[in-house]
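Engineer: predicted model follows, preceded by the sequence.
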Amino acid sequence: ETSCFKRQLVFLEWHEAPTIAVALLAALGFLSTLAILVVFWRHFQTPMVRSAGGPMCFLMLTLLLVAYMVVPVYMGPPKVSTCLCRQALFPLCFTICISCITVRSFQIVCAFKMASRFPRAYSYWVRYQGPYVSMAFITVLKMVIVVIGMLATGLSPTTRTDPDDPKITIVSCNPNYRNSLLFNTSLDLLLSVVGFSFAYMGRELPTNYNEAKFITLSMTFYFTSSVSLCTFMSAYNGVLVTIVDLLVTVLNLLAISLGYFGPKCYMILFYP
């Protein structure tokens, strides 16, 4: 016996309660990051802002704002433009932020040791703008990863039948969401481990330069949430994976905005 039925296209819709909750969380993160950016701008010449990285902070905060603004492209029917933002713009913004934190942890921790043990290496690091060269290299490497991923999967939205319900067709930007996510975040996971390692090494530095607690918080949260997401994706699929991925994405952004920059902003405002 055969019968015909109308397939239902399923994607992350705006009117759903989880989507609204994540969107509100992203809006809160955007406003908080914008407020932190204003505070840092008004206190640019203070030792706290300079010790936090100076111009590097503004690069990170700007990229965080862009990343928050990209969150809405996860909602609604996938298109070529939204898939491009998901697979290229957001990963680049987030990776540069992670690389800034990693380079910053290296700069703070190793500067004290390199200056005394390897003065020539330290002078080269300072003279040739080591932090920015490192970030540029990481950015290029991430761009290569993103391009390879897009060439392998394409940018056009794809459809697949829900294995649990043949009447439902899932619309997504990637036919193999799990493997694509693992490939796209591999560099970020490596950077988070490296950043955590440098932060742990710097736990005994002077208080004014010791950002180990803030870096450890951000990197640990990112690594843990990413591993949890991959575990979740191994057991579930469909739109549920998309909303959980989006939630983890926003929480990771908040971990940097509030976990890394929040304490610095608090010190600037209440302990100038």
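Structural biologist: The structure has been received and is ready for your questions. Numbering: from 1, shown residues only.
Engineer: rest of the way, CA atoms for contacts and neighbours
Structural biologist: Will do.
Engineer: what's the helix or strand for the closest residue in space to residue 131 that isn't next to it in sequence?
Structural biologist: The spatially closest residue to residue 131, leaving aside those adjacent along the chain, is residue 103, at 6.0 Å (Cα to Cα, 6 or more residues apart in numbering). When secondary structure is defined by DSSP states H and E, residue 103 falls within helix 90-117.
Engineer: now do the helix or strand just after that helix against helix 90-117, angle only.
Structural biologist: Using DSSP H and E, the next helix or strand after helix 90-117 towards the C-terminus is helix 119-127. Angle, helix 119-127 to helix 90-117, by axes from the mean of the first three to the mean of the last three Cα atoms, to 10 degrees: 140 degrees.
Engineer: can you give me the buried ones in the next helix or strand after helix 119-127?
Structural biologist: Moving toward the C-terminus from helix 119-127, the next helix or strand (DSSP H and E) is helix 130-153. By 16 or more other Cα atoms under 10 Å, the buried positions in helix 130-153 come out as 130, 131, 135, 138, 139, 142, 143, 145, 146, 149, 150, 153.
Engineer: not counting the helix or strand that comes right after helix 130-153 itself, show me its contacts.
Structural biologist: Proceeding N to C from helix 130-153, the next assigned helix or strand is strand 158-162, under DSSP H and E. For strand 158-162, the surrounding residues in contact (Cα atoms under 8 Å, 6 or more residues apart in numbering) are 167, 168, 169, 170, 171, 172, 173, 174, 175, 238.
Engineer: how close does residue 14 sit to residue 156?
Structural biologist: 21 Å (Cα to Cα, to the nearest Å).
Engineer: ok, and here's another one to check against it:
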Amino acid sequence: MAEIVLSKGVDYTTTPPRSVCSESCSPGTRVARIKGQPICCFDCIACSEGEISNETDSTECTSCPEDFWSNPQRDHCVPKSIEFLSYHEALGISLTTISLLGTFICAIVLGIFVYHQETPMVRANNSELSFLLLLSLKLCFMCSLLFIGRPRLWTCQLRHAIFGISFVLCVSCILVKTMVVLAVFKASKPGGADIMKFFGAIQQRGTVMVLTSIQAIICTAWLVSASPTPHKNTQYHSDKVVYECDVGSTVGFAVLLGYIGLLALLSFVLAFMARNLPDNFNEAKLITFSMLIFCAVWIAFIPAYISSPGKYADVVEVFAILASSFGILVALFGPKCYTIILKPERNTKKSIMGRGATMS
């Protein structure tokens, strides 16, 4: 039986005696009856995470709404913290800075090529495709900014579409440049004069546009059938809401990446075949190296992306975009800018053809 404590001077006809078997349970806890004991004997058990009680001697805890979580005292619900790759955190600031730096470098290289477009170094490396390639690289750097900031419907829909089209435009230019390198060498051999009529300026532009249009069709079909949308994910962290873009169709995303990979692999194979051509056609060596970097980055991206939760999946994708873009920019245009700016004596037709003769 519970012990009853009687105090002197208290009128127990109007005031009931107080049980000292158990004290009242404060907010944040619930009453748990003790089996075999009187009803006034109970334990006070703290509410679980995500549950609260805001009354004394509550018999049960109440779950917080989906976007709320219990405070440390478990006596009221507070909004869950929100997580996404923000422009205001160190990681977002770093990626934004690198993206803008890459865009700025592309603009400088484009300016150098435009200013020196009549020189043998620029003309020998298909200046029109080089200009288009630099513009596509600028788009690649800038599209990474769509992955930073709170996901919204328009950013979720545009980020992968612009990313896919920009990279296909970039890789298509490289592929056509590689094909032209092989065609020029074939044309220099006996009986190969007619081959260049299939690789004129119009045919080059047309090939780039057709290859890019295929990616545009893939992106359009993806957006129409299963468009990416913003998604509030509460599975990664119980006390956080992770804002992310649901890709909608995994097949659509896989086809987009697969098409880019197919063009990159084809460019690499053709450039590898042409790597030992004479030096006046040696852009194939640079293309081989740039495509090797590109393929290595995106092969490493797939497992890293799948295993990265929440905002870190966006970080991995942005890093892959920036790394592959810088790889192409430095590998293809670094040696040319070095020659144009620091070694102008080598930027002559005689010098280029002389090195080619030496290599032949």
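Structural biologist: Cool, got the structure. The structure presented is a predicted model; accordingly, all values stated were derived computationally and were not measured.
Engineer: dump the contacts of strand 158-162 of the first structure to a markdown table, plus distance to residue 38 of the first structure, secondary structure and neighbour count.
Structural biologist: A markdown table is the format used below for those (distance: Cα to Cα, whole Å; DSSP: H, G, I helix; E, B strand; the rest coil; neighbours: other Cα atoms under 10 Å):
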| residue | distance to residue 38 of the first structure | secondary structure | neighbour count |
| --- | --- | --- | --- |
| 167 | 50 | strand | 15 |
| 168 | 47 | strand | 17 |
| 169 | 45 | strand | 19 |
| 170 | 42 | strand | 21 |
| 171 | 39 | strand | 21 |
| 172 | 37 | strand | 24 |
| 173 | 35 | coil | 23 |
| 174 | 37 | coil | 23 |
| 175 | 41 | coil | 16 |
| 238 | 40 | coil | 22 |
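Engineer: wait, which of these is closest to residue 225 of the first structure?
Structural biologist: Comparing those against residue 225 of the first structure with Cα to Cα places residue 238 closest, at 19.1 Å.
Engineer: which residue in the second structure aligns with residue 200 of the first structure?
Structural biologist: Per TM-score structural alignment, the equivalent position to residue 200 of the first structure in the second structure is residue 272.
Engineer: just the element for that match, please.
Structural biologist: Residue 272 of the second structure belongs to helix 250-273, assigned by DSSP H and E.
Engineer: do residue 31 of the second structure as well
Structural biologist: strand 29-33.
Engineer: so that strand corresponds to what in the first structure?
Structural biologist: Under TM-score structural alignment, strand 29-33 of the second structure has no counterpart anywhere in the first structure.
Engineer: next: stretch 155-169 of the second structure.
Structural biologist: With TM-score structural alignment as the criterion, stretch 155-169 of the second structure aligns to 82-96.
Engineer: ditto for stretch 349-357 of the second structure
Structural biologist: Under TM-score structural alignment, there's no match for stretch 349-357 of the second structure.
Engineer: what's the nearest residue to residue 182 of the second structure if we skip its chain neighbours?
Structural biologist: residue 274 (6.5 Å).
Engineer: tally of neighbours for the one you found?
Structural biologist: 22 (other Cα atoms under 10 Å).
Engineer: give the other helices and strands that the strand holding residue 31 of the second structure contacts.
Structural biologist: strand 42-46 (3 or more Cα pairs under 8 Å, 6 or more residues apart in numbering; DSSP states H and E).
Engineer: mind putting the buried residues of helix 130-153 of the first structure into TSV with distance to residue 181 of the first structure?
Structural biologist: Listed next are the buried residues of helix 130-153 of the first structure as TSV, based on distance: Cα to Cα, whole Å:
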residue	distance to residue 181 of the first structure
130	30
131	27
135	22
138	18
139	18
142	13
143	15
145	11
146	11
149	9
150	12
153	12
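Engineer: in the second structure, which residue is most central in space?
Structural biologist: residue 317 (2.3 Å; Cα atoms, centre = their mean).
Engineer: quick one on the thing from earlier: surely the match of residue 200 of the first structure is in contact with residue 288?
Structural biologist: Yes. Counting by Cα atoms under 8 Å, residue 272 of the second structure does reach residue 288; the two are 5.6 Å apart.
Engineer: quick one: the next helix-or-strand element following the helix holding residue 272 of the second structure to the first structure mean distance?
Structural biologist: Reading on from helix 250-273 of the second structure to the C-terminus, the next helix or strand found by DSSP H and E is helix 283-307. With mean Cα distance after the TM-score superposition for the first structure, helix 283-307 of the second structure departs from the first structure by a mean of 1.4 Å once superposed.
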